[in-house]
Every structure is written in C-alpha cells, then in structure tokens.
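A.B. asks: Generate a structure from the sequence data that follows.
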Amino acid sequence: MSDTLLEVENGVHNYSSESEWVKPEDPITLERLEWFKDQKLALMMHWGPYSQLGLVESWTLSDEDGDWSRNDVDWTNDYEEMKREYFALNKTFNPIRFEPAKWAEAAFEGGFKYLIFTTKHHDGFCMWDTHTTDYRITGSETPFHAHRYADICKNVFDAFRDKGLAIAAYFSKADWNTPYYWAPGMKRGRHMWRGPSYDPQEHPWLWEKFVSFTHEQIMELMTRYGKIDILWLDAGWVREGGRVSQDIRLGDVLERARRMQPWLLSADRTVGGSYENYVTPEQTIPDRPLHVPWESCITIGTSFSFGYEDQYKSARQLVHILMEVVAKGGNLALNVGPQPDGRLPKGAIKSMKELGGWLKVNGEAVYGTRICAPYFTGECAFTRKGDTVYCTYLYDSEISQVSEHISIPYTDAVEAIELVGTDEPLPFKRIGTGLTLQLPASQLNGKAPIAHVFRIRS
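C.D. replies: So this is what the prediction gives:
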C-alpha cells in the first residue's frame, strides 16, 4: 500500500506503483480495460460552488492543508467562521450560462473520448439531485435549483453521451460536510485534518452511518444516471489501514453497482489492490513506460478548478504531453475548470479546438495504439497498431528548424514509410542504429508544425 502520509502534497496526489496493481479476474473487466486503453484522451472537469473563488477546490476546509490552500483569500483568522463561509458558497452558485450541449460539442471537436466529471469533491457538495443531503445543486438554498439544467450531472452526462463520449463519475470518498465524517464535538476539535473527526474503531455506529451514506450516494449515480463506464474514486486516505483505518467496504458497493452496470471500471486511486483497475498519476508523467493500465490527469491551465487569471497550455504543449503519455502506455485526462457562470474559459476552448484539429489528421497514431520500443525519446514518440508503427517527431516551437533529413532511433526492419496526413511515401535509409528520412519539399517552408507523424510499415 502507498504511504498515506505522503499520499497528497499541496492537493496533488501521489500514485500507486506497478507492483500494487492487481490484475482483475473478471473477463468483462479485463475486456473493458482493453477498451480503456484504446481511448487515450479524456476531458476532466472540476466544477462546483468553489469555482466562484477562482481557487483550489475544497482544500481550504482542511486545517492540515491550510498553509498552502488559503493564501489568496483574506479569510478571517477564525477558522470555524472561515469554514462556514466556504460551505455557504452554495447560496450564491448560480451558473445561468451553463449549456451542457456546448461543453459536449467542444469535447467532441477536441478529440476527447470520455469525460471525468466531479459529481462530488471533498467539500461534499453534490452536483446531482441526491436524496441523501440538502447540500446539493438541486437544494433549495442553491439559486440554480429551479433551472431546467439544475441536475447538472444528468444534463452533462446525457449531452456527452449524445456526442459518443463515455462517462466517468468522479466521486470523493471523503465528505467534509456530512456530520457522519466530520462530526461536530468529536475529539479532534477545531483543528481538522482531511480524515474523519473521530476514530471509526472507537465509534463504529457513527462510521456505519457514513458507510451507508456513501453507498447510497454511489448507488444513486449507478442507478439513476444512465450508463457509467468508470467510477473514479478520489480521497485515497479513505481506506482500510493507514493513518486512521477507514474501511467503507468498497467491494460491497462495487458488487452492487456491477449487478446494474457489469462493464463498470473502478479507479480507487492511490490505494492499490483489487479496486484500482488503473493507476492515476496527477500533474506528472512517469519517467518510463508503465506496463499496467494508467491515466495521467494534467490541467490545461495551472489548476484543476477555475482561476480568474489562469494561463492555458497551447495546442503544441498539449500534443507533446499527450504523445509522451501515450508512448509510455497511458491515457491523458486533460482537466478544464468551468467558469462560475457555466461557460468554459475561452483560452481552454481555443487549445482544445486546436488539439482536436491536430488529432483529426494524426489521430491514427494515438487512438487504439499500444506501446512500442523505444517508446519516448524526448524528440520522438513511438506507438504501434497491429503491424504498423508510428513515430511522432515533435517540434519545440514554430521557429524550430525543419530539416530535410530527419533521423529517428528505430532499429526494426522497415519496408516503407509514409507521412501521415498526406500518405506520401518518404525515401529513407538505414544509418547506424536508426533511420534517416527525407521530407518532401512541401514540408520545408513556413513555420514548424506541432509534429510530423510517420507511418512505418514492416
């Protein structure tokens, strides 16, 4: 098991090692993992009342994490009052410019294949019409509750499915709003860490209420919101063992869920074991290929939730990140935080659209591929589909020099090489431990492209 104390630092999660991954025995789950590895690109979205602040989601509430999460708001020094102010953000959350069909269209045009949407973050605010708590988007205190799109999860999931995207329901196992987890008056007092305010071993009756509450919420999502492809579980400290043992009997609720949705994958991130069907690095890419299913969640901007002056990565940066991830055997979950009014930031939309334009031409080197030596060299990203190998040759900037002769470190036998996008055959010769290709004259004029993609036939 991962070390719980090192699991989260400044809100960024560590990730499980390959040795902690357990290969599922269920043939349906194994089949679905192959489907998962075909998808390559997800759109992740963190959205909730916290978006009004333009700050990191939820973490302000944890006193243990206050040193890094509270810096940009002039909060009162009375931490209990500060938490009341945070929890009251639902009373002003009114995203009247939310149009789920426009979100789905932007994702489709961007080449994304599945959505990871925050149904609930650690603060406990539910973005669906739950029956378990009034702290929800359809609660009477939330101004948006009477809007025709008020059940945000339903409308988002339906819109994305209509565009052919699969659905992953992001769900925090921790809940800092319910009294079953942070129970008033319990021994931890006014200084709260991210775990429960009591020891579940000493108060089993209260912990059982939390387990039932959590199971009921998960089953609402599994039974009332259509096909869910992945249950994406955050808050890895909520687990058996660790700093404070927090067994929510995840296996029981997953068994119930899979009776309804047998195709369901589970990403119980940072925990390892039978319910972490794939591994989830965050804001990082492993330094080598991983030979287990994995998905790296990386922001298009600088943070997961919306930021008022955020800077967004260019399409060139996104392609380079995507190709490094794919060449190392993973999927990429690119995160965008919607604005508090319900729109996607223009800077994010621009980068997504340009990424999609590149993928329309070069997507055959991405979707449905598997790893292929020499994987990723910094300049070249290699992927394979059947007997065809792809080399994506990356340019750092539009002013990079495009040479007529390009060397790539590929040593296997080769019959022909074509330029993806034109299907033009390229002259090549074997030199030492690699190949030298000759680009056509049409590729030597103007600015450097994001990448040249070569189709290598053996």
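A.B. asks: okay, CA-based contacts and neighbour counts for the rest of this
C.D. replies: OK.
A.B. asks: Tell me how far stretch 86-99 lies from the chain's centre.
C.D. replies: From the chain centre to the centre of stretch 86-99 is a distance of 23 Å (CA atoms, centre = their mean, to the nearest Å).
A.B. asks: cool, stretch 366-376 as well?
C.D. replies: On CA atoms, centre = their mean, the centre of stretch 366-376 falls 20 Å from that of its chain.
A.B. asks: Show me the contact partners of it.
C.D. replies: 37-40, 289, 323-324, 326-329, 381-385, 389, 409-410 (CA atoms under 8 Å, 6 or more residues apart in numbering).
A.B. asks: Among those residues, name the ones in helices.
C.D. replies: Lys37, Asp38, Gln39, Met323, Glu324, Val326, Ala327 (DSSP state H).
A.B. asks: Which one (most neighbours) among those residues?
C.D. replies: Sorting these by how many neighbours each has (other CA atoms under 10 Å) puts Ala327 first, at 32 neighbours.
A.B. asks: end-to-end on stretch 323-335?
C.D. replies: Using CA to CA, to the nearest Å, the end-to-end distance of stretch 323-335 comes out at 17 Å.
A.B. asks: can you give me how far it is from the chain middle?
C.D. replies: 11 Å.
A.B. asks: And for the residue lying closest to Glu141 once chain neighbours are set aside, the neighbour number?
C.D. replies: Using CA to CA, 6 or more residues apart in numbering and skipping the chain neighbours, the partner closest in space to Glu141 is Lys91 (5.4 Å). Neighbour count of Lys91, defined by other CA under 10 Å: 16.
A.B. asks: quick one more, to check against the first:
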Amino acid sequence: MRSRIKLVFTACCFAIGALSHAQGDIMAENEKIPGDTYIGPKDQAVKDNLAKWQDYKFGVLIHMGLYSQLGICESWGLAPEDWVTRNGYDDYDSFASDYRGARFSLNPTNLDSEKWAKMFKNAGVKYLIFTSKHHDGFCMYDSKFTDFKITNPNLPNAKNPKPDVLKNVLDASRKEGLSVGIYFSKPDWTSQDFWWKYYPPKDRNPNYDIKTYPERWQNFVKYTQNQLDELTTNYGKVDVLWLDGGWVRPSEKKGRQNLDINMKQIAETARKKQPGLIVVDRWVPGEYEDYLTPERKVLEKPIPVPWESCVTLGNDWGWVPNDKYKSGTEVIQLLTGIVAKGGNLLLGVGPDGKGNFEPKIEQALAEVGKWLDINGEAIYATKPIVPYSEGNLYYTSKGDKTVFGIYLPKANEKEIPAEIIIKNNLKGKLNVMLLDGKTKLSYKNVAGGIAVTIPKSLRAELAKKAGVVIKVVS
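C.D. replies: Model (predicted):
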C-alpha cells in the first residue's frame, strides 16, 4: 500500500498542479481584474495599514499541511470534480482516507521557525503569510473547535516542544521585523457542516441544500467565525487576513447556493482585536476585498487600486518532489515587472513534511536578497510612473525628483546597450548613477528624457546581472 500511495500521490500532484486554483468558476469570472469593482476600506486605520503594505512590495506565502507530508498538490485531490485525476486509485473514498490519514505521519521535527524568518528577511521579504488551514480543513494551529489539527494529542507533532506551527512561524517572523498575515480557507472539506457524511461530496461546494438544512449551514458559519476569531485573538499582531475559497460568498444567482458567512461580522469582530487589519476576501468584490490578488499572472497594465500577484516559486504552492523552481534572476525580474505596475509580489513556497525547504528554494531567495541589498531602493516604497515599461526597461519612482530605470538583461545578452534612454520629466541638471557600485554616469538630453551612456568597461559585467538600476535625481 505504501508504494502505491507514493506513486499515486506523485501522479496526482502533477495532474492537479497544472490546473491548481484557477479551475474555479469564481476565479474565471473575476480574474479579469479591471479594478472597477474595487471599493476599498473606509476605516482610516485600515487605509494607513494598506498604504504601508503597498510599500512592502515583496512577501511570501507559505503552504504547509497534510499535502506537505505526501508531497502533492494541496487539498484538490479531495475535490470530486471532473478535472481532478487520482491515478492508481479505483475509488474516491480510498484516496480521501489516505489523504486525511497523512495526519498520523506529519511530524515537522526539523521546522526551525527562527531559521525560516532569517532566511526570508535576508531575501528582502517584508511580509509573510502562513497557511492556518487549507480547503481540506486540517488546521496548522491549535484550534479549539476541531480535533483535525496538528496539535491533536493523538498525533506525533503534539510531542514536539512547540506543537503550534502557526504560532511559532508568526512569532519568529515578527522578531525579524516581518509583517505577518494568516491564510485561511473559507470552505472546509472535512467539516460535517460543509461536507455532510450523509451525502457524498459532489463538487467543491456544500454537498447538501442549505435551504433544506439551514441549521447545519448556520453551524458551519458559526464554526468559521469562531476559528477566525481565535486566529485574530490568540496569535499576536496580525496585519493581513488572507481568505481563500472565493466560491464561499453571498450569491443571488440562479443555481448557486447563497454561501454567506457574514463577512461584515467577521471583519468587525477581527478589527476590534486587530485595529487596521487588512482583510482580503479573495475574488469577492466588495468592501472586504482590501486588495486584489491575481494568481499566477502579472497584470498587463497598472490599475489604480492595491493589488498583489501571488505566484509560485515552483510549479506548486506546497512542496512536491523534484519540482522545478524559478531562479533568483527570474524572481527578481518578475518582482520588477510587478512593482513597475504598482503591485506587490507574493511568492509561494512550501517546506516538506519535516519542515525543510529545498536547497534550490534557499538559493533562489538568497540571490534575490543579495540583489535587493544593492537595488532595493528602486523597489521598496516606490510608485509606478509613465511609461511604466518599454521593452526590457522598467520604471519606478520616489517622490517628484527621483526616477529609476531598471534594465533587465536577456538570458543570451553579452553586453547591455551602450546607451539607455530613460524617459522622465525631471527638471534641471540631473544626477545619474548606477546603484550597483554607485558609479556616476554621463547623459545627454533627448526628446522626452535622457540618453544615459554605459561605459564599455561595464557592459559585459552588467549583462550578467538580474537587473541593472539607473537612478536619476533632479
């Protein structure tokens, strides 16, 4: 059985991972992201926190759960939908039993939250969001409202000195100066009040008619509210409440259940404990979607509302064996393209079931941090500025007197150009320099900006960089 499980889960991972979260009808409806449905917070404390968050630019989203132990895509193997494959299994129930049974072996004895926090800080990360519970319903924290949790006394992790994984990660991250957030799935595929055992699950939604059984649905609403209340009460200062599962939302559409969990009450209760809390009710347009979250994509052009691209470092959100990871250069260039359009990058990474990150993850993050140590001035606390990007030249700005041109060399580029045109409206004599090495550069005025001369002696070496930042100050 063990060898079959390993083979099957690996196959399932690749089949599901290619599709991932983007399979939802809710996601398809809303991933156009025009920004014209954005309302934004009214609370001044939330506005202030959101403005601070927009300056962070770079965060990480850590997925960890039963799927980390199995090395497969998070939760989706449980979804009885026709795009999901479970190769090697003859029936759904066997798969679901094996998946949930991973709780008896999940034991992250190598999890070093202090080491994690230092790694992310050194990578230039400014905020961290950790998965408290994914759609499968397994809690990575000590919830008082379920036994399906990593702190259950009957599970091996309970014997660890610090069994509450969420608490450990958030506490260590704050000590390193990171802002922290909590990921929480609104659907729960193990709760008897969401997927009732009386009926087989049909899809990602509740498997019973909530109008026929309103008390059962209200039990689930209360359960969700209770869990979110304990997360925003017992886990210290929380800056972002990141809610996934956008199909759980109010709806008047014919053929769709009205899965209202009373976000008004949730937000108000949470903000009494956490003044200024940013609430991200993903893909539910309205007053509880404080910023937009395009997934695995970068917007084609800037939009005048707060947004964050959530993109995986590998192919999957959590850990899977032999995943293919982006290089440090790819992450830097991805981050640059997002920031130039006014967004943040939330980079998805995950440890294995023992709490270890792959060496390739650590290497990529270290490369990003080294680049940001030198060039972070052009990324953090910047604003987009016309023309945003031209070819592989990207723009950011600070105040009215500073423009950054960020040139991203192509993989096969031997030398960067001898002259780079940087569009700007700065007045008077300009100070132009490379951030890397603080080298002063000469320039001449041209229509709409300046032509900056790159010395011949630097061009080949600069072509090896992930990004070359030219700072222009009036």
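A.B. asks: Need the TM-score between these chains.
C.D. replies: In this superposition the chains share a TM-score of 0.93, using TM-score structural alignment, normalised by the length of the first structure; 447 aligned residues with a CA RMSD of 2.0 Å.
A.B. asks: on that earlier part again, where does the residue nearest to Glu141 of the first structure sit: helix, strand or coil?
C.D. replies: helix (DSSP: H, G, I helix; E, B strand; the rest coil).
A.B. asks: Distance-wise, check the equivalent of Ile39 of the second structure over in the first structure relative to Val56 of the first structure.
C.D. replies: In the first structure, the residue paired with Ile39 of the second structure is Val22, using TM-score structural alignment. For Val22 of the first structure, the distance to Val56 of the first structure (CA to CA) stands at 32 Å.
A.B. asks: what's around Asp67 of the first structure, how many residues?
C.D. replies: 11.
A.B. asks: Equivalent analysis for Gly363 of the first structure, please.
C.D. replies: Using other CA under 10 Å: Gly363 of the first structure sits among 17 other residues.
A.B. asks: What is the equivalent residue in the second structure for it?
C.D. replies: Checking TM-score structural alignment: Gly363 of the first structure goes with Gly376.
A.B. asks: Could you report the neighbour count for the closest residue to Pro409 of the first structure other than its chain neighbours?
C.D. replies: Nearest residue to Pro409 of the first structure in three dimensions, chain neighbours excluded: Gly434, at 4.3 Å (CA to CA, 6+ apart). By other CA under 10 Å, 14 other residues sit near Gly434 of the first structure.
A.B. asks: for Gly434 of the first structure, what are its contacts?
C.D. replies: Ser407, Ile408, Pro409, Tyr410, Thr411.
A.B. asks: Emit the PyMOL select command for whichever of those residues are buried.
C.D. replies: Buried members of the contacts of Gly434 of the first structure, defined by 16 or more other CA atoms under 10 Å, are picked up in PyMOL with:
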select buried, resi 407+408+409+410
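A.B. asks: where along the stretch 251-400 of the second structure do the strands fall?
C.D. replies: Under the criterion DSSP state E, counting those that start in this stretch, the stretch 251-400 of the second structure contains strands at 278-281, 308-312, 344-349, 389-390, 393-398.
A.B. asks: Include mean neighbour count and distance to Glu31 of the second structure when you put those into a markdown table, please.
C.D. replies: As requested, these are arranged in a markdown table below (neighbours: other CA atoms under 10 Å; distance: least, CA to CA, whole Å):
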| stretch | mean neighbour count | distance to Glu31 of the second structure |
| --- | --- | --- |
| strand 278-281 | 25 | 14 |
| strand 308-312 | 23 | 11 |
| strand 344-349 | 25 | 16 |
| strand 389-390 | 16 | 23 |
| strand 393-398 | 25 | 24 |
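A.B. asks: Tyr99 of the second structure: which of those is closest?
C.D. replies: Closest approach to Tyr99 of the second structure among those (CA to CA): strand 344-349, 20.8 Å.
A.B. asks: What span of the second structure is the longest helix seen in the first structure aligned with?
C.D. replies: For the first structure, the longest helix by residue count, based on DSSP H, is helix 204-224. Aligned by TM-score structural alignment, helix 204-224 of the first structure falls on residues 214-234 of the second structure.
A.B. asks: Could you tell me which residues within that stretch count as buried?
C.D. replies: 216-217, 220-221, 223-225, 227-229, 231-233.
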